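Colleague: predicted model and sequence below, questions to follow.
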Amino acid sequence: MIIVFDAQCLLCSGWVRFLLARPAGGQIRFASIQGATGRRLLAQAGLNPDNLQTLLVIDGNRSWQETAAILRVLDALGWPWKLAWLGWIAPAPLRDAAYRWFARNRYRLFGRSEVCMLPQPQDAARFLD
């Protein structure tokens, strides 16, 4: 599983740090939208890396965006995070509307770093750029 994320977004970087701290997240790899691999993966999914408003999760030949991406990742973490599947009960248009609002306002609400998140040496192999 590959997660393409905004490495300058403090919320997104926090999400990545959360996943790195979970033992079950060891199979997850990361690519930032600021790197060549992340930009290539976004383009393959038909997304504009210069105006990205979603998280992209790629697992094999399938990909997910917005709340579906988050739910897929939490499922991969195992219990108790699998309970997030209850989120599928809410209609996708409502879940994704809330997601898009947070995505549009993420820098204002959570902040932005002028430099991209750098992984710790022990996690560096999990980052594709």
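Modeller: Yep, it's here.

Colleague: going forward, measure contacts and count neighbours with C-alpha atoms only.
Modeller: Noted.

Colleague: which outside residues touch the helix or strand harbouring Ile3?
Modeller: Using DSSP states H and E, Ile3 sits within strand 2-5. Strand 2-5 has contacts (C-alpha atoms under 8 Å, 6 or more residues apart in numbering) with 12-13, 28-33, 38, 41-42, 55-59.

Colleague: now, the residues you listed that are in helices?
Modeller: Using DSSP state H, the subset of the contacts of strand 2-5 located in helices is Cys12, Ser13, Gly38, Leu41, Leu42.

Colleague: wait, which of those residues is closest to Ile70?
Modeller: Cys12 (11.5 Å; C-alpha to C-alpha).

Colleague: what's the neighbour count on that closest one?
Modeller: Neighbours of Cys12 under the rule other C-alpha atoms under 10 Å: 22.

Colleague: cool, and Arg62?
Modeller: 9.

Colleague: which residues are in contact with it?
Modeller: Contacts of Arg62 (C-alpha under 8 Å, 6+ apart): none.

Colleague: what comes into contact with the strand or helix carrying Val16?
Modeller: Per DSSP H and E: Val16 is located in helix 10-20. For helix 10-20, the external contacting residues (C-alpha under 8 Å, 6+ apart) are 5-7, 25-26, 106-107, 110-113, 117, 123.

Colleague: distance between the strand holding Ile3 and the chain's centre?
Modeller: 5 Å (C-alpha atoms, centre = their mean, to the nearest Å).

Colleague: re earlier: among the contacts of helix 10-20, which lie within strands?
Modeller: Per DSSP state E, strands hold the following members of the contacts of helix 10-20: Phe5.

Colleague: this is the other structure I want to compare:
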Amino acid sequence: MTAWPDDDVILYDGVCVFCSRWVRFVAARDVERRFRFTAIQSPYGMRLAQAFGIHLQDPDTNAVVHGGEAFFKSDAALTVLSNLPGWGWVRALRVVPKPLRDAVYNLVARNRYRIFGKYEACFIPDAELRARVME
């Protein structure tokens, strides 16, 4: 993995309605304001995606850099959730085999635009959330 200088950064698809709701979900529960966010469509997000080998035009995963390590797909979601207050119990889901977890993740990821919709342009966060966005 390429070393990344920033920690607790969530990379997401900024035109994906589901992904943008994920960002708002995390931000609302992250009372310590630990996590920061970057859309794959932003200059910072593009650099991060390229460093991790994520296709810019058709991203198939979100990612999180946590503890100096990059996590993808179901590992990324579980890493983020398990670091939110009251959500530590999701660590137990790691007993589910990764191929099975990622199969479910992939099913949702492949159909996210069809099921949840797609914005014409990147989701614009409110002022409070914008302070946590890295562009």
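Modeller: Noted; the coordinates are in hand. Computed from a prediction, not measured in an experiment: that's the story for all the values here.

Colleague: just to revisit the earlier point, which residue numbers in structure 2 go with the strand holding Ile3 of structure 1?
Modeller: Aligning strand 2-5 of structure 1 against structure 2 (TM-score structural alignment) gives residues 9-12.

Colleague: what's the burial count for whatever residue of structure 1 lines up with Arg110 of structure 2?
Modeller: Matched to structure 1 by TM-score structural alignment, Arg110 of structure 2 sits across from Arg104. A count of nearby residues for Arg104 of structure 1, using other C-alpha under 10 Å, gives 14.

Colleague: and Arg104 of structure 1, what is it in contact with?
Modeller: Counted by C-alpha under 8 Å, 6+ apart, Arg104 of structure 1 has contacts Gln53.

Colleague: ok, 10 Å please
Modeller: Contacts for Arg104 of structure 1 (C-alpha atoms under 10 Å, 6 or more residues apart in numbering) come out as Asn51, Leu52, Gln53, Thr54.

Colleague: now list the buried members of these.
Modeller: Buried members of the contacts of Arg104 of structure 1, scored by 16 or more other C-alpha atoms under 10 Å, are Gln53, Thr54.

Colleague: quick one: which of the contacts of Arg104 of structure 1 sit in strands?
Modeller: Using DSSP E, none of the contacts of Arg104 of structure 1 sit in strands.

Colleague: adding distance to Trp81 of structure 1, write the contacts of Arg104 of structure 1 out as a markdown table.
Modeller: Formatted as a markdown table, the contacts of Arg104 of structure 1 follow (distance: C-alpha to C-alpha, whole Å):
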| residue | distance to Trp81 of structure 1 |
| --- | --- |
| Asn51 | 30 |
| Leu52 | 26 |
| Gln53 | 24 |
| Thr54 | 21 |
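
Colleague: grab the nearest non-local neighbour of Leu77 of structure 1.
Modeller: Ala24 (4.9 Å; C-alpha to C-alpha, 6 or more residues apart in numbering).

Colleague: name the nearest of the ones in helices among the contacts of strand 2-5 of structure 1 relative to Ala97 of structure 1.
Modeller: Distances from Ala97 of structure 1 to these, taken by C-alpha to C-alpha, are shortest for Cys12, at 17.9 Å.

Colleague: how big's the offset between the helix holding Val16 of structure 1 and structure 2?
Modeller: When structure 2 is overlaid, helix 10-20 of structure 1 sits 0.7 Å from its aligned residues on average, using mean C-alpha distance after the TM-score superposition for structure 1.

Colleague: picking up where we left off before, list just the nearest of the ones in helices among the contacts of strand 2-5 of structure 1 to Asp96 of structure 1.
Modeller: Out of these, the member with the shortest distance to Asp96 of structure 1 (by C-alpha to C-alpha) is Cys12, at 16.6 Å.

Colleague: gap between stretch 54-65 of structure 1 and the chain center?
Modeller: Using C-alpha atoms, centre = their mean, the offset of stretch 54-65 of structure 1 from its chain centre is 9 Å.

Colleague: great, nothing more from me.
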